[in-house]
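>>> Provided below are the primary sequence and the corresponding predicted coordinates.
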Amino acid sequence: MPCLLAPSALLPSGWARNVRIDILEDGTIGRVTPDAEPQGDRMERLAGPVVPGMPNVHSHAFQRAMAGLAEKRRDPADSFWTWRERMYRAAHTVGPDDLSAIADYLFIEMLKSGYTTVGEFHYLHNDTDGTPYADPAEMSARLVRAAADTGIGLTMLPVLYMRAGFDGAPLETAQRRFATDEERLLKILESLRWHGRDSANLRVGIAPHSLRAVSVDVLRHIASALPEDTTIHIHVAEQMREVEDCIAATGARPVELLMAEAPVGASWCLIHATHVLHDELADIAASGAVAGLCPITEGNLGDGVFPLPEFLTVGGRYGIGSDSNVTLNPWEELRLLEYGQRLTHGRRCMSLPEDASGSIGGAMYRAALTGGAAALGQPVGVIAEGFRADLAVLDRNRLSQPDAEEDDILDTAIFTGASLPVRDVMVGGIWRVREGYHPQEQAARAAFAATLRKIAA
């Protein structure tokens, strides 16, 4: 049984020094011992402070292929909706082998940044002309394989996508590749469980795309057909036009409608939930659902700013996600989340409940760990016995305050970092990144670059 000795580590009780972490054969954490003495040849001394690896609650892997290519104005009213048309075109260039190459490199980038598990909100189910693949999970299985090959934990979330709008309009031509119904979704789930039968780091949930794409009746029915603790993710209230269209069609706002009509609970993650009222925030918090916040993508698309301080004050939970994968950096996600609040409110240190005080970086990192682990249904986010050994070793040479201790480490890493502060990354008891390098990254980058050239041709 190997064991690690961390000079300091973030434990559930707070920061501790000289922490011995025993790793069990199944990749979980055994005993954790603060103030331990170095002993034995089998104890590996780590080179920097250790924190739990960050869960990434929301990713669309294929969108990594268009990162940086949607930054040209072609319409004076450029918005999320014009970006969506560009994204649809990109989606129709990606075949199964292309997705494998994109996902391999993407997951390596995530690991190097400090993400150790990811929720893949996946909707490229059919061939580019809308014809179903022989295996309904053909594309989803490519992501499962990529996660296993690169070593990242994965919560696979195949998307249910049935209509084009709140009024029940049929799917547009550009959306036929996403088309699923309840029966096909259940087949995808069955196939995914088979493809991932040997993976200890895989969980399978579902993702009704949005209330635009799935009716509340179908949402209730599919939720009732699955085990009660099934992980369920859904986009909601990302854009004001979505809110307005929902009110016009149903007489209710999206979050209001979802909370009233669907069995939302602690296994749910509401992605974005940007445009919400106070009562809706309180309802989300009371349900136990996690808000899946993606500040870099939300900023890139002009979505808006989630009202985080108000949500925290009513007891809400959140996780962070890389979404469109335009940037892979959990530290920057947290920084932008806080800076969005400062720019909105004209005050500093906002990401705490109103009556709380203390380290903003420390509070945000802990909150994103807890919320992210819950949103993905994974035993991660904690350095404690029984949890998966997902760890990130930080590099003091990359911190602007190299002698920082305890939560000053997280404040420095989040708010002053010009480069990723991560040195080594472990997932399930296996080192996947050492000294900032993943052993497969050179080959994966070459395959990724070749794929980009191919799909751009």
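Okay, I see it.
>>> C-alpha only now, for contacts and for neighbours.
Fine.
>>> got the end-to-end distance for stretch 423-436?
Using Cα to Cα, to the nearest Å, the end-to-end distance of stretch 423-436 comes out at 5 Å.
>>> Which residue ranges of the stretch 101-250 of the chain form strands?
Along the stretch 101-250 of the chain, counting by DSSP state E, counting those that start in this stretch, strands occupy 115-122, 153-160, 202-204, 207-208, 232-236.
>>> contact partners of the last one?
With Cα atoms under 8 Å, 6 or more residues apart in numbering as the contact definition, strand 232-236 has outside contacts at 121, 157, 205-211, 254-255, 267-274.
>>> let's see it at 6 Å
If you take Cα atoms under 6 Å, 6 or more residues apart in numbering as the criterion, strand 232-236 is touched by 205-210, 268-271, 273.
>>> Tyr161 contacts Ala213, doesn't it?
Yes - counting by Cα atoms under 6 Å, Tyr161 does reach Ala213; the two are 5.2 Å apart.
>>> Could you report the separation of Ile21 from Val50?
On the measure of Cα to Cα, Ile21 and Val50 end up 10 Å apart.
>>> Sorry, wrong one. I was asking about His345.
Taking Cα to Cα, one finds His345 at 33 Å from Val50.
>>> Those two: who's more crowded?
The neighbour comparison of His345 against Val50 (other Cα atoms under 10 Å) goes to Val50, with 26 against 11.
>>> hang on, the more buried one packs against Pro7?
No - in this structure Val50 lies outside contact range of Pro7 using Cα under 6 Å: 8.0 Å.
>>> that older thread, just the buried residues from the contacts of strand 232-236, in PyMOL please.
Filtering the contacts of strand 232-236 down to the buried ones (16 or more other Cα atoms under 10 Å) takes a single PyMOL command:
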select buried, resi 205+206+207+208+209+210+268+269+270+271+273
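>>> Name the SS class of Asp98, please.
helix (DSSP: H, G, I helix; E, B strand; the rest coil).
>>> what about versus this one:
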Amino acid sequence: MRRLILDHALLPHGWARNVGLDIENGTIDAVHPDASPEGRERIAGIALPGLPNLHSHTFQRGMAGLAETRGPEGDSFWTWRQVMYRFLGSLTPDDVEAIAAFAMMEMLERGFTSLAEFHYLHHDAQGRSYGDIAELSGRIAAAAHETGIGLTLLPVFYAQGGFGGAAPSEGQRRFINDVESYSRLLEGARKAVAGLDNAAVGIAPHSLRAVTPEGLNEVLAMAGEGPIHIHIAEQTKEVEDCLAWSGQRPVAWLLDHAPVDRRWCLIHATHLDRDEVKGMAKSRAVAGLCPITEANLGDGIFEGVDYLAEGGVFGVGSDSNIEISAPGELKQLEYSQRLKHRARNVLAAGEGDSTGRTLYEKALAGGAQALRRRIGVLAPGQRADIVVLKPDHPDLAAVSGDRWIDAYLFVASHSAIDMVMVAGKPLVKDGRHIDREVITARYVRSMRHILS
């Protein structure tokens, strides 16, 4: 058992001082506010539960910044996607692992302690399966093992190129499976994570445009009680194409044709009408919001005010990893709502409430639900995932309580992070991952190979 004492910690009932944590096999066994320091390892600073990252494509970290040159026509998500297809052309399994490890390392350094990896890169550059169909899932698992991040691996089912069973394009050939090969892929992914301490597997039908209704039903039967994630209603063109195909908007169609419940995470859900907002909130599915990527791609702004008013649940993810920052995602979420409504402190729970704490606690709860893991709270029975902020950081030194979180999210960002633990193991010290040099060197070698 590891016995810690935290100077300050955010517990389920609020802030506490001198918090004793008893950690057994990575899980919090007991919490003791106002504990004696005798026989305990002191962790100086301000301790928060680690934030779950509920949506990422780690390989896209390698193309960050490569799609910021204006093209001859109006740039959009769809032109960005063509850059992504070209980037995939030379990625080897070693590259996939190196980029994933670098992205996961940055996630840990920047406040995320667990990850739902929406993994749709399965085959070689010609679209052929590797000898082990789950080869690249294994590389994601290996990166998680090296970095120590808690992993929920979501192998993606991607079968079509558009609504109504349209044939996939050449750029999508590395993603494609039928139901039978996906079943084998899923089994391989489960074997790949079996040796990890903090890992689980769910399923991810890519989107309504990439699966048929029949295929969706078949892969849902493979989910069991695990998480189910799906991209939906990210772009207005996607909404228009879904209407043309089915006569319904994407979220409305999904709610009518699938058993959407607490297991589900609906990624983006950017473009909702009023009925969809209500239906999605009522389903208790998690809205998987990726505000930095959604801004970078020009997706649009989520209906945050109406959704929360209906009791909706949300979490945040880093998606394309154009900029990895747990506090940055929450800040961008609030700022997008401020721009939309021309107001301030829009998502705070009520008068007198901290916007930062409201955002952080809601994202903790939604992220834990989306990953289907016992995380996101410093309480007995929960994995000991902890982010410790520097008490002497200039933006935190003169404040206390909820102002610490406000300063962390809106001012200091990840520069305020001192230590990060996953399952009670320190992985980040003095703001740097313990294996930063090795992971970074391998990433740089891969990027030079890819971009040469």
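Structure received. None of the values given here were measured: they were computed from a predicted structure.
>>> Need the distance between the two termini of stretch 50-57 of structure 1.
So stretch 50-57 of structure 1: terminal residues 21 Å apart, Cα to Cα.
>>> and if you look at stretch 56-68 of structure 2?
For stretch 56-68 of structure 2, the end-to-end distance is 20 Å (Cα to Cα).
>>> What range does it cover in structure 1?
Using TM-score structural alignment, stretch 56-68 of structure 2 corresponds to residues 59-71 of structure 1.
>>> Identify each buried residue in that stretch, please.
59-66, 70.
>>> What of stretch 440-452 of structure 2?
440, 442-443, 446-447, 450.
>>> re the thing from before, which among the buried residues of stretch 59-71 of structure 1 gets closest to Glu406 of structure 1?
Ser59 (30.1 Å; Cα to Cα).
>>> Contacts only, for the closest one.
Taking Cα under 6 Å, 6+ apart, one finds 120-121, 322-323 in contact with Ser59 of structure 1.
>>> Chain neighbours aside, what residue packs nearest to it?
Asp323 (4.1 Å; Cα to Cα, 6 or more residues apart in numbering).
>>> likewise Ala404 of structure 1?
Thr412 is the one closest to Ala404 of structure 1 (Cα to Cα, 6+ apart), at 7.7 Å.
>>> Start and end of stretch 104-119 of structure 2, how far apart?
14 Å.
>>> Where in structure 1 does that stretch align, residue-wise?
Using TM-score structural alignment, stretch 104-119 of structure 2 pairs with 107-122 in structure 1.
>>> residues in contact with the matching stretch?
Contacts for stretch 107-122 of structure 1 (Cα under 6 Å, 6+ apart): 53-60, 152-159, 329.
>>> returning to what we had before: show me the two of the buried residues of stretch 440-452 of structure 2 that sit farthest apart.
Thr440 and Ile450 (15.2 Å).
>>> which residue ranges form the helices in the stretch 251-400 of structure 2?
For the stretch 251-400 of structure 2, the helices defined by DSSP state H, counting those that start in this stretch cover 274-283, 291-296, 304-309, 326-341, 355-371.
>>> a markdown table for those, including distance to Ile228 of structure 2?
A markdown table is the format used below for these (distance: least, Cα to Cα, whole Å):
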| stretch | distance to Ile228 of structure 2 |
| --- | --- |
| helix 274-283 | 13 |
| helix 291-296 | 21 |
| helix 304-309 | 20 |
| helix 326-341 | 22 |
| helix 355-371 | 8 |
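>>> Lys278 of structure 2 versus Val251 of structure 2, what's the distance?
In terms of Cα to Cα, Val251 of structure 2 sits 11 Å off from Lys278 of structure 2.
>>> So between those two, which is more surrounded?
A side-by-side neighbour count of Val251 of structure 2 and Lys278, using other Cα under 10 Å, places Val251 first with 24 against 18.
>>> Tell me the spatial nearest neighbour of the more buried one, not counting adjacent residues.
Glu276 is the one closest to Val251 of structure 2 (Cα to Cα, 6+ apart), at 6.2 Å.
>>> burial of the counterpart of the one you found in structure 1, as a residue count?
Using TM-score structural alignment, the equivalent of Glu276 of structure 2 in structure 1 is Glu280. Neighbour count of Glu280 of structure 1, defined by other Cα under 10 Å: 20.
>>> what does Ser36 of structure 2 give?
Counted with other Cα under 10 Å, Ser36 of structure 2 comes out at 12.
>>> helix/strand/coil for it?
coil.
>>> The one 10 residues further on now?
Local secondary structure at Ile46 of structure 2 is given as strand here, using three-state DSSP.
>>> Now do the contacts for it.
8-9, 388-389.
>>> rerun that using 10 Å as the cut-off
Neighbour list for Ile46 of structure 2: 6-10, 15, 17, 386-391, 396, 400-401, 404-405, 416-419 [criterion: Cα atoms under 10 Å, 6 or more residues apart in numbering].
>>> Narrow the residues you listed to those in strands?
6-10, 15, 17, 386-389, 417-419 (DSSP state E).
>>> Out of those, which comes closest to Met84 of structure 2?
Ile417 (31.5 Å).
>>> Counterpart of the closest one over in structure 1?
Using TM-score structural alignment, Ile417 of structure 2 lines up with Val422 in structure 1.
>>> residues near its match, how many?
Val422 of structure 1, neighbours per other Cα under 10 Å, totals 26.
>>> Next up, the contacts around the closest residue to Gly362 of structure 1 other than its chain neighbours.
Counting by Cα to Cα, 6+ apart, Gly362 of structure 1 lies nearest to Asp407, which is 5.2 Å off, once chain neighbours are set aside. Contact partners of Asp407 of structure 1, counting by Cα under 10 Å, 6+ apart, are 10, 14-15, 358-363, 365, 413.
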